[in-house]
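Visitor: Here is my input, please return the structure:
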Amino acid sequence: MTASATPSRLALKGDLLDFTGTPGWAERDSAAVRFQPASWLLIEGGRIVGTQAEEPDESWTKQDHSGRLILPGFIDTHVHCPQLDVIASYGTELLDWLNTYTFPAEQRYADPAVAAAGAARFLDALLAHGTTSAVVFPTVHKVSAEALFEAAATRGMRLIAGKVLMDRHAPPALCDDVAQAERDSIDLIDRFHGRERLAYAVTVRFAPTSTPAQLAMAGALCRADASLYMQTHVAENRSEVEWVRQLFPEARSYLDVYAREGLLHPRAVLAHGIWLDDEDRRVLAASGAQVAFCPSSNLFLGSGLFDWVAARAAGFAVSAASDVGGGTSLSMQRTLADGYKVQALAGQRLSAWAALHAATRGAAEGLGLQQEIGHFGVGTLADVCIWDWAQGPVAEARFQVARELHEKVFAWMTLSDERNLVASYVAGRQRYQR
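Guide: Modelled structure (predicted):
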């Protein structure tokens, strides 16, 4: 982690790009896009206080990044801290992948030293990829959640996480019990929820690894405090969906397992949502919950193709997520480029605007955090990243011949990655520099 001294008044010059609203699915010219080339982003006391074309006076510490792109920090709405150890593991679909790779890796996080080192490595890696906020799974171990929260607080990051709940269908070393899990969750909520930029998520691994009693306990936690988040997985893989049907024959669908226990609400984040039907989509929209679209993971594990157009038509929020380690990179550009490919396979063409919105303002709105992050509005915290428009001769040549803004941004989204990142700022403080 790299951190520099923080001036009280900081001005960053570059090509500023953010969103004032929700762009249309495929529109290339959108009134929701706010592009301010060669402009200054003004940051005072860690918050954005304005933008302007003219150079500010000498009371500001100025950094001139002319010819570079400046974006709000990315928001990754579904990612697994301990799974950096198993990223790029070969040859399995979801259920075998969990048993073969993920669960053995997660068992190591019972060790406080492993958990602390893993949390630091993970958060520094996010910052080095241009992600400044995240919704994160640690492991079932209380110490893994503690380590993650403490590391995020040290870095000043917006982090949503919670101890994973699993009391069956997992190795004994990864299983808790309902009473202890409830005690651990309540203690973590008391200590971390609402502290600095931290928030607690009731974290159900997925329906098969929780008994009905544990799901009921998770729902009770959510009902007791409406400010809590909830995160889980849903309808990722066809074999998984069939397993849920066998385990919960009384439920109408996989999603209904969660709905019955009160786990669907405006602060619920459900990863994947590939194998949903129209009724599921209606229920999601009515609940205010969002789906975290994880295209890289879905392609890598062969899980299926998420129907984003149907989600938009139903009216529920969709955000973008890396899902590392099923996903193959923490880079949100790579994730969004894979998202374009997933939609293209379904005959739909995802615009750069809709894609980037889902990783910035759209994600913030889905989390109820639009007053804090996701755009350059006055008063938001200055979670900001500076990018090279192009790296390497191929991308540079492509950028030079791009004709209009959407073409330039789409090429950047498709061809760039963490190598383009110049610097990451969290609440106005530099936390990564190339």
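Visitor: Going by C-alpha atoms from here, please, whenever you check contacts or count neighbours.
Guide: Fine.
Visitor: what sits up against stretch 106-120?
Guide: C81, P82, Q83, T139, H141, V143, S144, A147, L148, A151, A173, L174 (CA atoms under 8 Å, 6 or more residues apart in numbering).
Visitor: what do you get for stretch 279-287?
Guide: Contacts to stretch 279-287, defined as CA under 8 Å, 6+ apart, come from residues S253, L255, D256, L264, H265, P266, Q290, A311, A314, G315, F316, A317.
Visitor: and the residue nearest the centre of the chain, what helix or strand is that in?
Guide: Residue closest to the average C-alpha location in the chain (CA atoms, centre = their mean): D76, at 1.6 Å. When secondary structure is defined using DSSP states H and E, the element that contains D76 is strand 74-80.
Visitor: Okay, buried residues for the helix or strand just after that strand please.
Guide: Reading on from strand 74-80 to the C-terminus, the next helix or strand found by DSSP H and E is helix 94-97. Neighbour-count burial for helix 94-97 flags L94, W97 (criterion: 16 or more other CA atoms under 10 Å).
Visitor: For the comparison step, fold the sequence that follows:
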Amino acid sequence: MSHRTAHRSAILHSIGDPREVGIEASYEYFDDGLLVVENGKILAIGHAETLLGQFQDADLVEYTDTLITSGFIDTHIHYPQVDIIGAYGEQLLEWLETYTFPAERKFESPQHASELAGVFLKELLRNGTTTALVFGSVHKESIDAFFTEAEKLDLRMIAGKVMMDRNAPEYLCDTPESAYSDSKELIERWHGKGRLHYAVTPRFAPTSTPEQLTLAGKLFHEYPGLYMHTHISENKQEIEWVKSLFPERKGYLDVYDHHGLIGERSVFAHGVHLCDEECQRLGETGSAVAFCPTSNLFLGSGLLNLDLLEERGVRVGLGTDVGAGTSFSQLQSLNEAYKVMQLQGKKLDPFKALYLATLGGARSLYLDDRIGNLDPGKDADFVVLDYQATPLISRRMAQASNLTEKLFALMILGDDRAVKATYAAGVCRHRK
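Guide: This is a model prediction of the structure:
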């Protein structure tokens, strides 16, 4: 039996990339809006005055001093690193040795993996994130645990077991053959089940032999709709290391290209130091880059050239990169993204920021037919943001003269406290 709910609030969602359509045509806004949900899907969106009479049978949920928008989309995050967020900073390679690898060792325990998966998903929902592209650990148990918890909540999630057969502690290394067979087993168990998707996940080129990368590329093309998720060009020292390990290849991206790991649904985290030619190739192949500003600043990696990526047609989403990233909040990611742009003498308009955190992320993941905004027919994944979340936000909102100022204030001052409620497939999964 169908069940309808109608959510009344100010409503804002992204309907296009401001770079392509201009700011004014990039969003739809209803000062007094109604979002109608039926059986986990969006049935209608519009002015409350117009729609209330049409949906008198719906259960009405009314919010005051709030803004409803699409659920946030995180295009790069590590769930095994929850317990090391906020650990004292290092450069990338030192960070892996000092914090990451010891933390990931614990995921050989299914009990630990299950506990952390629950904590991780709760944190995402508390911060308004309804979809994420997620790194597990090298242990297949980590992905079984993650998908088990995500399925219980009916979340649209993408994840994969890390593939890593060299330049890592022995206790975290698999082999080309075991990585392939374990990943294949997980794909057949989870990919396409409910709202779950699998990502082939070589950690990054230095921790995989050519043999493993070859099998990862083979696997990527064996099943329809798979993702490929890895890192690229985050740190200059890392780039030099890749050159020494793969002297026959002309660059970092060429390593992945040679092994069949670029294309639609390939997502490369960071990309801070990509050259023009690499950006061109990513754009040509429909690949995406995850912009991870809190992590890039925390580890001192550098400033992403967003304009160059977009000029070359690269799809760009927003990633928190927890635990090197410093917050689960995409509002805080946008706060840092604004500063990254300012340091390059550029601007990040609030409506462009909204696009990156929602529809842009969905396009990066080739899921914009299902999520990313509040168009009728899409999954009812949305977040209710609180204009009175803190005394400071409340006071700033009282001074804001238009929607642009309100949106900008939320992205600069907001965090998990600004999230009043998070809905996934029409069901409230977090309420403050």
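Visitor: So after superposing, what's the score?
Guide: TM-score of the superposed chains, computed with TM-score structural alignment, normalised by the length of structure 2, equals 0.97; 428 aligned residues with a CA RMSD of 1.4 Å.
Visitor: hang on, the earlier thing: out of the contacts of stretch 106-120 of structure 1, which end up buried?
Guide: Using 16+ other CA under 10 Å, the buried members of those are C81, P82, Q83, T139, H141, V143, S144, A147, L148, A151, L174.
Visitor: And the fourth one, how close does it get to N298 of structure 1?
Guide: When CA to CA, to the nearest Å is applied, the distance between T139 of structure 1 and N298 of structure 1 equals 21 Å.
Visitor: Repeat that for the second one.
Guide: From P82 of structure 1 across to N298 of structure 1, the span is 19 Å (CA to CA).
Visitor: cool, the fifth one as well?
Guide: Separation of H141 of structure 1 from N298 of structure 1 (CA to CA) stands at 27 Å.
Visitor: Could you count how many residues lie near T132 of structure 1?
Guide: When counting by other CA atoms under 10 Å, one arrives at 30 neighbours for T132 of structure 1.
Visitor: and it, what pairs with it in structure 2?
Guide: Matched by TM-score structural alignment, T132 of structure 1 corresponds to T130 in structure 2.
Visitor: Confirm that match sits in a strand?
Guide: Yes - when DSSP: H, G, I helix; E, B strand; the rest coil is applied, T130 of structure 2 is found to be in a strand.
Visitor: What sits closest to it if chain neighbours are left out?
Guide: Spatially, and ignoring its direct neighbours in sequence, T130 of structure 2 is nearest to G71 (5.2 Å; CA to CA, 6 or more residues apart in numbering).
Visitor: The one you found: neighbour count?
Guide: Counted with other CA under 10 Å, the burial measure for G71 of structure 2 works out to 29 neighbours.
Visitor: ditto for V164 of structure 1
Guide: Other residues near V164 of structure 1 number 27, with proximity taken as other CA under 10 Å.
Visitor: For it, what is the corresponding residue in structure 2?
Guide: Checking TM-score structural alignment: V164 of structure 1 goes with V162.
Visitor: Its match and D321 of structure 2, how far apart?
Guide: The value you get for V162 of structure 2 to D321 of structure 2, if CA to CA is used, is 15 Å.
Visitor: go on, V427 of structure 2?
Guide: Shown here: V427 of structure 2 relative to D321 of structure 2, a distance of 26 Å by CA to CA.
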